[in-house]
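Asker: For reference, the sequence and a predicted model appear below.
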Amino acid sequence: MEANKPAVKLADDEVTYKQIKGVDNYNKTIRCTYFLVVLFTEGSGIHYIDDTAFPIGRNQLHFLFPGQHHHWETGPETLAQKIVVGKKVFENFSSTDEFHFIRHNLNPVFKLSDTVFDAVNNEMESIERDLQTLAADQAWKNILLLRMDILASMMKREAEGYIKNTLLTRSNPAVRDFWNLINQHYTVQKTPKWYAEQLCVTPNYLNILCRKHMNTTATDMIHQRIMQESKNLLRFSDRTIKEIAFDIGFETMSGFSAFFKKKSGFSPTEYRG
């Protein structure tokens, strides 16, 4: 891991930091394999994410997820901090509903209050110092990863407000009921058909509602909840992978491993390691 050097191809377990000052015409649209978070202290210009234009401004936090395309054109007064996070590090802290819904609902920019901005800014500056220390002492890596967890918690808090006050309030009541049912039954019921029956709608209509209001499929919402719990158990419990597979409701460890690999890009053993 290196501080102040942008990575062209970032390793899965790598984090980099860079300051952005003034005009930065990063105009090559690319499909990212990493997670990007940018905190703008001051700024102007446009950040294009998946062909949507987001004006850059003061006290803004911008997200970019693996698989998205982006480029930006910043104005001369721009001052920002950019942290680029490798895919495995991102998978470690992104196992929450908040990150999932931000990604699928095209809400990658948050205007922060002065208090929240100061807190996020301090953490990002600390990550820069951690990276400099890490260059001389690899044992510092665990501290850096803990710092990333803190930053992720702050981002999660901002996302919670968006989900509660905007996303769910404007969605169909059936979608909210569907999500509540998933949280209760995801270890046993893993297909939309059962949930649609409980809601007295067809699976096709349930899927239409999810696409319209959440910009994702009914199946993906179920899988997201399964992955969230799987990641939490792999990270924070000492249970074996076989035990976790059965806890989550898989009949075999191989079935669980194949599901986890397909969704995250890593086997459960690789993720835990």
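Answerer: Right, received. Where do you want to start? Numbers count the residues shown, from 1 in each chain.

Asker: okay, CA-based contacts and neighbour counts for the rest of this
Answerer: Noted.

Asker: Please give the centre-to-centre distance between whichever strand or helix holds residue 148 and its chain.
Answerer: Using DSSP states H and E, residue 148 maps to helix 141-162. In this view, helix 141-162 has its centroid 10 Å away from the chain centroid, taken as CA atoms, centre = their mean, to the nearest Å.

Asker: take the one below as the second:
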Amino acid sequence: MTIEKYLQHRAPVQANDQIIWSFINLVEQYYIQHKSIKFYTDQLNISPRKLNDIIENYFGLSPSKIIHKFLEIEIKKELTTTDKPLKELCYSFGFNKPSTFTKYVKNITGVTPSRYRALNAVLPTTKHKTKILF
């Protein structure tokens, strides 16, 4: 099941669903501040191996990949729907240096953040206003 599909249902039904539900809720709240699995296993009072088994069995992705998927989705959304400076986005997503943010974005998109924004922007940026000549 995909993350998106799971998020649509949102109702725990089976024994492991409570763990899955709680994990996804924690990830939604803390994926920027806590990218390490340890935080989530501590919060859920579960071993890393058990969490990995449950999450990977359900989604086909490791808990770490789920966390990074949330981060990826949000970064792409911010790059395409806002004109916030890249440096501001870098720090707002918990990266210590713009170069690390750039490497991360390039790894998930194949292009730099500025190039991704230019290719996929939904809203025009305010920096390049078009002059109308009469």
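Answerer: Yep, it's here. On a predicted model such as this, the values are computed, not experimentally measured, just so you know.

Asker: on that earlier part again, next, the buried residues of the helix holding residue 148 of structure 1.
Answerer: For helix 141-162 of structure 1, the buried set under the neighbour-count rule, 16 or more other CA atoms under 10 Å, comprises 141, 144-145, 147-149, 151-152, 154-156, 158-160, 162.

Asker: In contact with residue 108 of structure 2, which residues are there?
Answerer: Contacts for residue 108 of structure 2 (CA atoms under 8 Å, 6 or more residues apart in numbering) come out as residue 72.

Asker: aligned partner of it in structure 1?
Answerer: Alignment note (TM-score structural alignment): residue 108 of structure 2 maps to residue 263 of structure 1.

Asker: Could you look up the SS state of its match?
Answerer: Assigned with DSSP: H, G, I helix; E, B strand; the rest coil, residue 263 of structure 1 falls in the helix class.

Asker: ranges for the helices of the stretch 151-273 of structure 1?
Answerer: 173-185, 192-199, 203-214, 218-236, 241-248, 253-264, 268-272 (DSSP state H, counting those that start in this stretch).

Asker: Could you export these as a markdown table, including distance to residue 80 of structure 1?
Answerer: Below are those laid out as a markdown table (distance: least, CA to CA, whole Å):
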| stretch | distance to residue 80 of structure 1 |
| --- | --- |
| helix 173-185 | 36 |
| helix 192-199 | 43 |
| helix 203-214 | 30 |
| helix 218-236 | 31 |
| helix 241-248 | 41 |
| helix 253-264 | 30 |
| helix 268-272 | 31 |
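
Asker: wait, which of those is closest to residue 45 of structure 1?
Answerer: helix 203-214 (28.6 Å; CA to CA).

Asker: just to revisit the earlier point, closest one to residue 46 of structure 1 among the helices of the stretch 151-273 of structure 1?
Answerer: Across the helices of the stretch 151-273 of structure 1, closest to residue 46 of structure 1 is helix 203-214 (CA to CA), at 25.3 Å.

Asker: how big's the offset between that closest one and structure 2?
Answerer: Superposing on structure 2 and averaging over aligned pairs (mean CA distance after the TM-score superposition for structure 1), helix 203-214 of structure 1 comes out at 1.1 Å.

Asker: Which positions within that helix qualify as buried?
Answerer: 203, 206-210, 214.

Asker: and which of these is nearest residue 62 of structure 1?
Answerer: Nearest to residue 62 of structure 1 among these is residue 214, at 19.9 Å by CA to CA.

Asker: okay but the closest one is in contact with residue 100, surely?
Answerer: No: here residue 214 of structure 1 does not reach residue 100: they are 10.1 Å apart, not a contact under CA atoms under 8 Å.

Asker: circling back: what is the most widely separated pair among the buried residues of helix 141-162 of structure 1?
Answerer: 141 and 162 (31.9 Å).

Asker: wait, doesn't residue 1 of structure 2 sit right on residue 59?
Answerer: Yes: the pair residue 1 of structure 2 and residue 59 passes the contact test of CA under 8 Å, sitting 5.2 Å apart.

Asker: State the span of structure 2 onto which stretch 109-116 of structure 1 is aligned.
Answerer: Under TM-score structural alignment, there's no match for stretch 109-116 of structure 1.

Asker: Kindly report the same for stretch 48-68 of structure 1.
Answerer: Taking TM-score structural alignment, stretch 48-68 of structure 1 hits no residues over in structure 2.

Asker: Buried residues of stretch 88-96 of structure 2, list them for me.
Answerer: For stretch 88-96 of structure 2, using 16+ other CA under 10 Å, the buried residues are 89-90, 95.

Asker: May I see those organised as a markdown table, with distance to residue 119 of structure 2 added?
Answerer: As requested, these are exported to a markdown table (distance: CA to CA, whole Å):
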| residue | distance to residue 119 of structure 2 |
| --- | --- |
| 89 | 18 |
| 90 | 19 |
| 95 | 23 |
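
Asker: from those residues, which single one is nearest residue 24 of structure 2?
Answerer: residue 95 (21.7 Å).

Asker: Identify the residues contacting the residue positioned nearest the centre of structure 2.
Answerer: In structure 2, the centroid-proximal residue (CA atoms, centre = their mean) is residue 71; its distance is 1.6 Å. Shown in contact with residue 71 of structure 2 (CA under 8 Å, 6+ apart): 31-32, 93.
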